[in-house]
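Visitor: Predicted coordinates and the sequence they were generated for:
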Amino acid sequence: MSTDQHAVVSPLTLPSLPYPDNALAPVISANTLGFHYGKHHRGYVDNLNKLVAGTDFADLPLPKIISETAGKPDKATIFNNAAQIWNHTFYWNSLRAAGGGQPPALLKEKIEASFGTLDACKKELAAAAMAQFGSGWAWLVLDGDKIKVVKTANAEVPMTAGQKPLLTIDVWEHAYYLDYQNRRLDYVQAVLDKLINWDFAAENLG
């Protein structure tokens, strides 16, 4: 890459929300989305652009930054901001207005093969969300040929463990505290029943 080409590489930008900020109400209010997306998610993008400016990471796509910094203590700040940009973008797409319900047939079949029933899968997701001590994420992932539920702390991502994310639920307090205060379970159950985007998970299943 020439110096001129290097100079015109755009910084990472904040991806647009896939819906208006009031689309998930009343489960997740426009007020929560305004802070969560407009302050937290935007803050990670702004921080990462400052951290990578003038470094070898400046030209890399987000997944590459994540993979290149994962597990490296001296790159933890870059990893945390990069992974949180990715996690939040994935989370917004894991939700939709009038979500919940039944997954597409192929995904439902795969879920039933792994968990027995869809309800058992949802219960395991809720349990993982509740069991995550402090900040983190509950995930539905493809691990080999089996669908599993896993949880990660802080900014960690399933990809670093060789797992393919299908959907996620954010259980950092800022995801729900304005609407639910300390009632994390109420938030998680409402998301699973009314907002979870099974179509997105089916697309990721491939």
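Guide: Arrived safely, thanks for sending.
Visitor: switch to C-alpha atoms for all contacts and neighbour counts from now on
Guide: Fine.
Visitor: what sits against residue 123?
Guide: Residue 123 makes contact with no residue, according to C-alpha atoms under 8 Å, 6 or more residues apart in numbering.
Visitor: State the distance from it to residue 135.
Guide: Using C-alpha to C-alpha, to the nearest Å, we find residue 123 at a distance of 20 Å from residue 135.
Visitor: neighbours around residue 203, how many?
Guide: 11 (other C-alpha atoms under 10 Å).
Visitor: okay, now the one to match up with it:
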Amino acid sequence: MSNDILNRETPQVLPFLPYAENALEPVISAKTIGFHYGKHHKGYVDSLKKLVAETRYADMSLEKIISETEGKSDKTAIFNNAAQAWNHAFYWQSLRPKGGGGPASALQKKIEVSFGSLDACKKELLTAAGAQFGSGWVWLVLDSDMLKVVKTANAEVPMTMSMKPLLTIDVWEHAYYLDYQNRRADYVTAVLDSLINWDFAAENLGC
């Protein structure tokens, strides 16, 4: 699922998980995926569907809803649920069985220009994950012509800061607590080593 397809998702759609619930084991258990996708992600979609029913948002893409409601105090619930539905759909695509390794050459070169090396990029992602106080997300983004690592709290998304997301790691506790308890760094390290989907990041970068 490319970023373009994600942008066309409507509030009524819970996108299919792109792999079996046990496909990310042993890094992320089927039990965690079952709760995370089947309860949390589905919950955001279901709540959003109710919030936008019979409103002008009902047929908008998730990204359009996010841009239309961001920063509006009377639309906070719609924004939060739309952004979380989008974030989760993007997160599932940021992972893949037998992931990790290194990116394709064009993305590798971009990473080296922006961070110095792939290891330095991964270290920044890990550091940002540890520095995120409470719930949130860690992102690899394109900002102007450079790649950056940013973190966002709760449901916030890089698009509202004019940055293009390339991949993300969910650092809400429900993403890892059943498997890692309070060891967030172990979860993020394992994702970067074994599951991160560099092909998805390259596709979003356009290379």
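Guide: Perfect, thanks for sending it. The model shown is predicted, which means the values in this text are computed figures rather than measured ones.
Visitor: isn't residue 171 of the second structure right next to residue 129, touching?
Guide: Yes. Between residue 171 of the second structure and residue 129 there is a contact at 6.7 Å, judged by C-alpha atoms under 8 Å.
Visitor: Please identify every residue contacting each of those two.
Guide: With C-alpha under 8 Å, 6+ apart as the test, residue 171 of the second structure and residue 129 both reach 137, 138, 184.
Visitor: Next, format those residues as a markdown table and append distance to residue 79 of the second structure, secondary structure and neighbour count.
Guide: Putting those into a markdown table (distance: C-alpha to C-alpha, whole Å; DSSP: H, G, I helix; E, B strand; the rest coil; neighbours: other C-alpha atoms under 10 Å) gives the following:
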| residue | distance to residue 79 of the second structure | secondary structure | neighbour count |
| --- | --- | --- | --- |
| 137 | 16 | strand | 24 |
| 138 | 19 | strand | 27 |
| 184 | 26 | helix | 20 |
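Visitor: any idea how far stretch 153-163 of the first structure is from the chain center?
Guide: Centre-to-centre, stretch 153-163 of the first structure and its host chain are 10 Å apart (C-alpha atoms, centre = their mean, to the nearest Å).
Visitor: and the residue lying closest to residue 28 of the second structure once chain neighbours are set aside, how many neighbours does it have?
Guide: Nearest non-adjacent residue to residue 28 of the second structure, counting by C-alpha to C-alpha, 6 or more residues apart in numbering: residue 179, 6.9 Å away. For residue 179 of the second structure, the count of nearby residues is 17 (other C-alpha under 10 Å).
Visitor: likewise residue 36 of the first structure?
Guide: Residue 36 of the first structure: 17 neighbours (other C-alpha under 10 Å).
Visitor: give the contact list for it.
Guide: By C-alpha under 8 Å, 6+ apart, the contact list for residue 36 of the first structure reads 174, 175.
Visitor: Could you find the counterpart of it in the second structure?
Guide: By TM-score structural alignment, residue 36 of the first structure lines up with residue 36 in the second structure.
Visitor: related to what we said a few turns ago, quick check: which element contains the residue nearest to residue 28 of the second structure?
Guide: Assessed by DSSP states H and E, residue 179 of the second structure sits inside helix 177-180.
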